[in-house]
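Q: Sequence and predicted structure are below.
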Amino acid sequence: MGSLVTEKVSTTILVVAPENVSFNLTEPHGNGTDDSGPSPVALHVGAIVMLLALLWGVFANTLTAVVILTQRDLKNITNIFIVSLCINDIINLSINNLLVLVSYFMMSWSMGEAVCEMVMHFTVLLMGSSLWHTGLISIHRLIVVIFNNFYKTISKKAYMLFVLITARVVPMLFLITPHLGEMSEYQPKLLRCLAHKDHGLYTMLVSVVLMMLPSLILIVCYVAIFVKVHQSSSHFRATRKREWLRREIQITKMFGMVFLLIILGYLPYGVVRFIDRKLEFSADFYVVITVLYAVANSCNPIIYGVMDRKIRRACFAALGLEQRCMKDEKKMKPSESVRSNGEAEPTTEAVPLNGSPAGRPSPQKTSV
């Protein structure tokens, strides 16, 4: 009688299990084989690190965006671009990173296939938006530093709207597909959804349009900027324009660091997935590079604070720590303590990068 009951239970399990095999058989085995999921230790440690990064990222990005939007002297084109990047990071952390974090704590994916595919598409959209932001901002830096006379003739508001809209519209074009909602396959080893092998063209276009193209634009613009600066005359360096140039190059470096941080977050995972198409690498290794991506998503505010004195001061002041900030700045070299990275509209961007008499401003007080 006992064997008969056991046989019936076994038959029931065999019948029911295939219906949910993609999402129920995701418990980590921890046996170290290629077919196993991540170990409990890797998932728990990864989840804790991701939680800390998420809390910091949401707090710091929100603080940065709020102080820029609420303080008149911080409202300029450069800082509006920073706010846009902050919003991108907040959405990414609050949706993608949070759902992956929950799956790591639970050691399985229990939110269904639709949500799993949604996370995949949101990752593509937000990654593409961040990279197109930095690519278009590099064009902005090129125009400001090298073609300043042209920059003074264009509508700043229209130009800003063009950058903010284009940086989001281009990635959203990848949602225009008849296969939307059926493009992913769940991988228990990774506890996440990946683009299905049948959509290789989609994956290739994502790599080319959303990663390679904006990266190429940024590299070309930055090389042109630094070559032009290196070739600028000694007369230019000896005049008051030197301070303007140093500010603009500092801003350019700041966005360059943001770009590098984005790449450091996405590139390792992309390279590993390209090499390991059959998912033969350790599942714990995939946890490590996923956590690296999550941490990188949270670090942009650190760059803004370190490289922009005005933003740093405003953030400390909002937290009631302005005196602490002032003490830290006094420890810097005198030249660093008075340097401002803000884009003061007309005193920083009105100085052309050339030595022509017509382009030289009259001696007047410069906003620092």
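A: Yep, it's here.
Q: contacts and neighbour counts: CA atoms only from here.
A: OK.
Q: Report how many residues lie close to Met118.
A: Look at Met118: counted by other C-alpha atoms under 10 Å, it has 17 neighbours.
Q: ok, it - contacts?
A: Gly181 (C-alpha atoms under 8 Å, 6 or more residues apart in numbering).
Q: Please enumerate the strands of the stretch 101-250 of the chain.
A: Assigned by DSSP state E, counting those that start in this stretch, the strands in the stretch 101-250 of the chain fall at 184-187, 192-195.
Q: For Ala47, which of these is the nearest?
A: strand 192-195 (14.4 Å; C-alpha to C-alpha).
Q: which strands and helices sit next to that closest one?
A: The contact analysis (3 or more C-alpha pairs under 8 Å, 6 or more residues apart in numbering; DSSP states H and E) places strand 192-195 against helix 112-146, strand 184-187.
Q: What helices and strands are in contact with the last one?
A: If I follow you right, that is strand 184-187. Taking 3+ C-alpha pairs under 8 Å, 6+ apart as the contact cut, strand 184-187 packs with helix 21-24, helix 112-146, strand 192-195.
Q: Pull the distance from the last one to the chain's centre.
A: The chain centre lies 20 Å from the centre of strand 192-195; the measure is C-alpha atoms, centre = their mean, to the nearest Å.
Q: which residues make contact with that strand from outside it?
A: Val100, Trp109, Cys116, Glu117, Val119, Met120, Met183, Ser184, Glu185, Tyr186, Gln187, Thr203.
Q: The same query, at a cut-off of 7 Å, please.
A: Cys116, Glu117, Met120, Met183, Ser184, Glu185, Tyr186, Gln187 (C-alpha atoms under 7 Å, 6 or more residues apart in numbering).
Q: And for stretch 159-169?
A: For stretch 159-169, using C-alpha under 7 Å, 6+ apart, the contacting residues are Ile77, Ser129, Trp132, His133, Leu136.
Q: dropping in the other structure now:
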Amino acid sequence: MNETRLVTSSDWSVNTTLSNYYQQKNFSNLPREPTRQATFIGAILAIVFIFFGLIGNIILITTILSAKKLRSNIINIFIVSLQFNDLLNIGFNQLFVGLSYAHRHWVGGDLICTLVVYFSTICMGCLLWHHCLIAIHRLIVVVYPNFLRRMSVKTYVIVSLVITRVLPITCCIPSFLTDSIRYSHRALRCSIGNKLQIFINITVLIFLPNVIIIICFIVIFVHVFRATNTTVRTNTNTVSASHSLRREIRITKMFAVLFILFFLGYHPYGFVRAYD
């Protein structure tokens, strides 16, 4: 004989409470997306950054390549290489990131989403190792001028430009082998899920070149300080040697200031992207 069970108000209250609890729990487990205000601000900043970045890089590249005297200088060669790297970063990586902010979702498809992660890592590593090899060159010019005379500048440039590209590409191997790049709803783009890859990015592509740069500039300025004191005491340097030293010191100071500005401006973003 079938029994009929009455649903009391207390049963209905318990069921409603449990239903609301599980709905809230499931909702809390959903990935959080950035707010509309945040994506709007991000899109505006990306547009401004891309616009002025492209114009500035194109003007600088055109100026250097149009003058034979400028494009034959080793420092300018590194600068042009840096600008092409920056064009790739701005014209490809940041463009799609800006579009994702504007649309509040990724618009480039799975392949582009993955490529942006790889290219962002490569551009970041290439940028920092460019600065590192420029600092090493300044160290050789100021501290070891005799070695500079025996060194093949052309070979140094070729090897340096190869290292700045090959090293970051090699560092991407863990992500490529493990297929650990996944879409992040919070970031509105793909991100690295491999902890080994994150560790390599932070140590090899960020920490190591920065340490080398800092050591190079410390050695340079210690050498310059001692050389200046020696010159004051002996007063035997020739005018041409003194002029050459002052010129190299000015160039080195300029790069030191640029690196400090770059360190303060880019590195917080670089660390976040490397961890992301």
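A: Good, I have the coordinates. Here the structure is a predicted model, which is why all the values come from computation and not from measurement.
Q: quick revisit: the helices and strands packed on strand 184-187 of the first structure: which one's closest to Ala60 of the first structure?
A: Short answer: helix 112-146, nearest of these by C-alpha to C-alpha, at 17.1 Å.
Q: mean deviation of the closest one from the second structure?
A: Once fitted to the second structure, helix 112-146 of the first structure is off its aligned match by 1.0 Å on average (mean C-alpha distance after the TM-score superposition for the first structure).
Q: residues in the second structure matched by that helix, start to end?
A: Helix 112-146 of the first structure corresponds to residues 109-143 in the second structure, going by TM-score structural alignment.
Q: about what we covered before: want to throw the strands of the stretch 101-250 of the first structure into CSV with distance to Ile87 of the first structure and mean neighbour count?
A: Formatted as CSV, the strands of the stretch 101-250 of the first structure follow (distance: least, C-alpha to C-alpha, whole Å; neighbours: other C-alpha atoms under 10 Å):
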stretch, distance to Ile87 of the first structure, mean neighbour count
strand 184-187, 26, 18
strand 192-195, 24, 20
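Q: The contacts of strand 192-195 of the first structure into a markdown table, with extra columns for distance to Ile176 of the first structure?
A: Output for the contacts of strand 192-195 of the first structure, formatted as a markdown table (distance: C-alpha to C-alpha, whole Å):
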| residue | distance to Ile176 of the first structure |
| --- | --- |
| Cys116 | 19 |
| Glu117 | 15 |
| Met120 | 15 |
| Met183 | 12 |
| Ser184 | 15 |
| Glu185 | 19 |
| Tyr186 | 22 |
| Gln187 | 24 |
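Q: Arg247 of the first structure: which of these is nearest?
A: Met120 (38.7 Å).
Q: From Ile176 of the first structure, how far off is the closest residue to the closest one other than its chain neighbours?
A: Closest residue in space to Met120 of the first structure, ignoring its immediate chain neighbours: Cys193 at 6.3 Å, by C-alpha to C-alpha, 6 or more residues apart in numbering. Distance of Cys193 of the first structure to Ile176 of the first structure, given as C-alpha to C-alpha, to the nearest Å: 19 Å.
Q: just to revisit the earlier point, which two of the contacts of stretch 159-169 of the first structure have the greatest separation?
A: The span of the contacts of stretch 159-169 of the first structure, defined through C-alpha to C-alpha, is set by Ile77 and Ser129 at 17.7 Å.
Q: Pick out whichever of these two has more residues nearby.
A: Ser129 (27 against 19).
Q: Surely that one is in contact with Pro171?
A: Yes. Counting by C-alpha atoms under 7 Å, Ser129 of the first structure touches Pro171, with 6.1 Å between them.
Q: residues in contact with Gly42 of the second structure?
A: Tyr101.
Q: What is the aligned counterpart of it in the first structure?
A: In the first structure, the residue matched to Gly42 of the second structure (TM-score structural alignment) is Gly46.
Q: So its match, which state does it fall into?
A: helix (DSSP: H, G, I helix; E, B strand; the rest coil).
Q: Can you give me the distance of it to Val119 of the first structure?
A: From Gly46 of the first structure to Val119 of the first structure the distance is 18 Å (C-alpha to C-alpha).
Q: Out of the contacts of stretch 159-169 of the first structure, which is nearest to Arg240 of the first structure?
A: Looking across the contacts of stretch 159-169 of the first structure and measuring by C-alpha to C-alpha, the closest to Arg240 of the first structure is Ile77, at 22.9 Å.
Q: Tell me which residue of the second structure lines up with that closest one.
A: Using TM-score structural alignment, Ile77 of the first structure lines up with Ile74 in the second structure.
Q: ditto for Val100 of the first structure
A: Checking TM-score structural alignment: Val100 of the first structure goes with Val97.
Q: distance from the one helix or strand its match maps to to the first structure after superposition?
A: If you go by DSSP states H and E, Val97 of the second structure is part of helix 95-103. Average distance, helix 95-103 of the second structure versus aligned residues of the first structure after superposition (mean C-alpha distance after the TM-score superposition for the first structure): 0.7 Å.
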